[in-house]
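Asks: All I have is the shape, not the residue letters:
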């Protein structure tokens, strides 16, 4: 399976329109730190193309990827930066004369349709009530702590024939117990880390920072970890001394599992 990062930014993306910090200015000039909101494209011969999330930069991602048709979506949760592209996705489906397809947990679907009730006429929302299968991959979805923002969901993809697995956990913090179990034994972990070391009180936070992420990785020991969901606090051109097998994802990066 190939995984392409359409976006690796947090809810506001980089550059932030109000900010003139060095990272935002470098991003504004088209540099390495330019980050759309977090979204990944999955491509595998056994199932075709899937997207995880459909945020406000979805259209730009479709253009960059050269995709012109409706694609299947997996949704992690109903926050703006993960679903704001759904109206455009629905409009594309309408013009194509086809129904879109989006998988999500039942509470996420309820929240989406409460906010955008017309989407149901163009998108078939499929509630996740048991493990999914896409081609050769078994997919598990489970609830993760999202701090002050409540909860989100993460996805683990496992291929029994190859023994390969990866997980996408973009919006989480302070995971413990059953939340951590699906993150064990991974070949690839994609983990959200908004700051290198977030300075704000813990009760106001919603996503791991890099230092916390490194401690989690030391516990889980995945084969490779890519950090995503990054704010303008993180400069991907800077050497933070990350351990081997750990790196910041970049816009347009494609990896294989």
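Replies: Arrived safely, thanks for sending. Because the structure is predicted, anything quoted here is derived from the model rather than measured.

Asks: Going by C-alpha atoms from here, please, whenever you check contacts or count neighbours.
Replies: Will do.

Asks: What is the burial count for residue 213?
Replies: 20 (other Cα atoms under 10 Å).

Asks: Would you check how far apart it and residue 156 are?
Replies: With distances taken as Cα to Cα, to the nearest Å, residue 213 is found 18 Å from residue 156.

Asks: now residue 115
Replies: 27 Å.

Asks: Residue 103 too?
Replies: Taken as Cα to Cα, the span from residue 103 to residue 156 is 14 Å.

Asks: Ok, residue 248 next?
Replies: 20 Å.

Asks: For the closest residue to residue 151 other than its chain neighbours, grab the count of nearby residues.
Replies: Closest residue to residue 151 apart from its sequence neighbours, by Cα to Cα, 6 or more residues apart in numbering: residue 145 at 4.8 Å. Neighbour count for residue 145, taken as other Cα under 10 Å: 19.

Asks: pretty sure residue 145 contacts residue 154?
Replies: No - with contact defined as Cα atoms under 8 Å, residue 145 does not reach residue 154; the gap is 10.0 Å.

Asks: let's bring in a second one:
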């Protein structure tokens, strides 16, 4: 443990481990995600992953990297709303997800079709699934974009509008029929805010559409998995059981094929600069 008690100790920790870099990440699942990216885009590097259980526990390391006090490390974190609210501090040793968190990488028609086919008891046409998910996502985006911009604005000044710990928040429907946003619930919550911490004025034009890229990743993954189960039930019968861990491993294994080109290129550029 003495290697971690000083900046010099942190910088030299890689020598103790016999690796090229030590990567500090937020949690267990993040290790699997970032390991997938380093294997694909930087196979020349031997990396040791250290999970810190939350972005708040990465703060001291991030500050030390920015100030140049430590070396031989990278910090891999969720972007959250930081690029939208405060802008991102560019540093080749501080890596971020393309969207809110790594889950958002997989909110694509390709990933949706892959998950649905994985749990389907019989084959479903891949093109059909991709088109169906694209339509569903377009439907969600009509309210999702508006809600997300409000949540970012409120989060910049205090408490956000969306309860991010509840993936069903401000949604109507159920696990059998599927989910959509409830405009009535959203407007009622907005009206209930009154004058409580007004939303910050944020210029979103430079970012283009931010839904689903910056919507809470856990919520988006819930929506994706539920949609897959619903569409499979309708087209092929009862979905087969598959844990979230098994599904995520499958998605990670086919990362480059399933994520958007813009996401893949963004992550490749980041890792190339390490």
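Replies: Looks like it came in fine. Quick caveat: nothing in here was measured; it's all calculated off a predicted structure.

Asks: TM-score for the pair, please.
Replies: The TM-score (TM-score structural alignment, normalised by the length of structure 1) is 0.25; 116 aligned residues with a Cα RMSD of 6.4 Å.

Asks: before we move on, back to that, residue 115 and residue 156 of structure 1: which is more packed in?
Replies: Neighbour comparison, residue 115 of structure 1 and residue 156: the larger count goes to residue 156, with 21 against 11 (by other Cα under 10 Å).

Asks: Figure out the helix or strand that the more buried one lives in.
Replies: strand 151-159 (DSSP states H and E).

Asks: could you check the angle strand 151-159 makes with the very next helix or strand once past that strand?
Replies: Later in the chain than strand 151-159 of structure 1, the nearest helix or strand by DSSP H and E is strand 164-169. For strand 164-169 of structure 1 against strand 151-159, the angle by axes from the mean of the first three to the mean of the last three Cα atoms, to 10 degrees is 170 degrees.

Asks: other SSEs contacting strand 164-169 of structure 1?
Replies: strand 151-159, strand 188-192 (3 or more Cα pairs under 8 Å, 6 or more residues apart in numbering; DSSP states H and E).

Asks: Show me the one of those that comes nearest residue 140 of structure 1.
Replies: strand 151-159 (5.1 Å; Cα to Cα).

Asks: can you map out the helices along the stretch 1-150 of structure 1?
Replies: Ranges of helices in the stretch 1-150 of structure 1, per DSSP state H, counting those that start in this stretch, are 22-28, 58-65, 80-83, 86-96, 106-115.

Asks: What residues of the longest one count as buried?
Replies: Judged by neighbour count (16 or more other Cα atoms under 10 Å), helix 86-96 of structure 1 contains these buried residues: 86, 87, 89, 90, 92, 93, 94.

Asks: for those, which one is nearest residue 140 of structure 1?
Replies: Closest to residue 140 of structure 1, out of all of these and judged by Cα to Cα, is residue 86, at 22.7 Å.

Asks: how near is that closest one to residue 124 of structure 1?
Replies: Taking Cα to Cα, one finds residue 86 of structure 1 at 12 Å from residue 124 of structure 1.

Asks: Just give me the neighbour total for residue 72 of structure 1.
Replies: The number of residues near residue 72 of structure 1, taken as other Cα under 10 Å, comes to 15.

Asks: I figured it was touching residue 104, is that so?
Replies: No - Residue 72 of structure 1 lies out of contact with residue 104 (Cα under 8 Å); the separation is 11.3 Å.

Asks: surely residue 52 of structure 1 meets residue 41?
Replies: Yes - Residue 52 of structure 1 is within contact range of residue 41, at 6.6 Å (criterion: Cα under 8 Å).

Asks: before we move on, back to that, possible to save the buried residues of helix 86-96 of structure 1 as JSON lines with distance to residue 192 of structure 1?
Replies: Converted to JSON lines, those look like this (distance: Cα to Cα, whole Å):
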{"residue": "86", "distance to residue 192 of structure 1": "22"}
{"residue": "87", "distance to residue 192 of structure 1": "25"}
{"residue": "89", "distance to residue 192 of structure 1": "24"}
{"residue": "90", "distance to residue 192 of structure 1": "27"}
{"residue": "92", "distance to residue 192 of structure 1": "29"}
{"residue": "93", "distance to residue 192 of structure 1": "30"}
{"residue": "94", "distance to residue 192 of structure 1": "33"}
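
Asks: All set, thanks.
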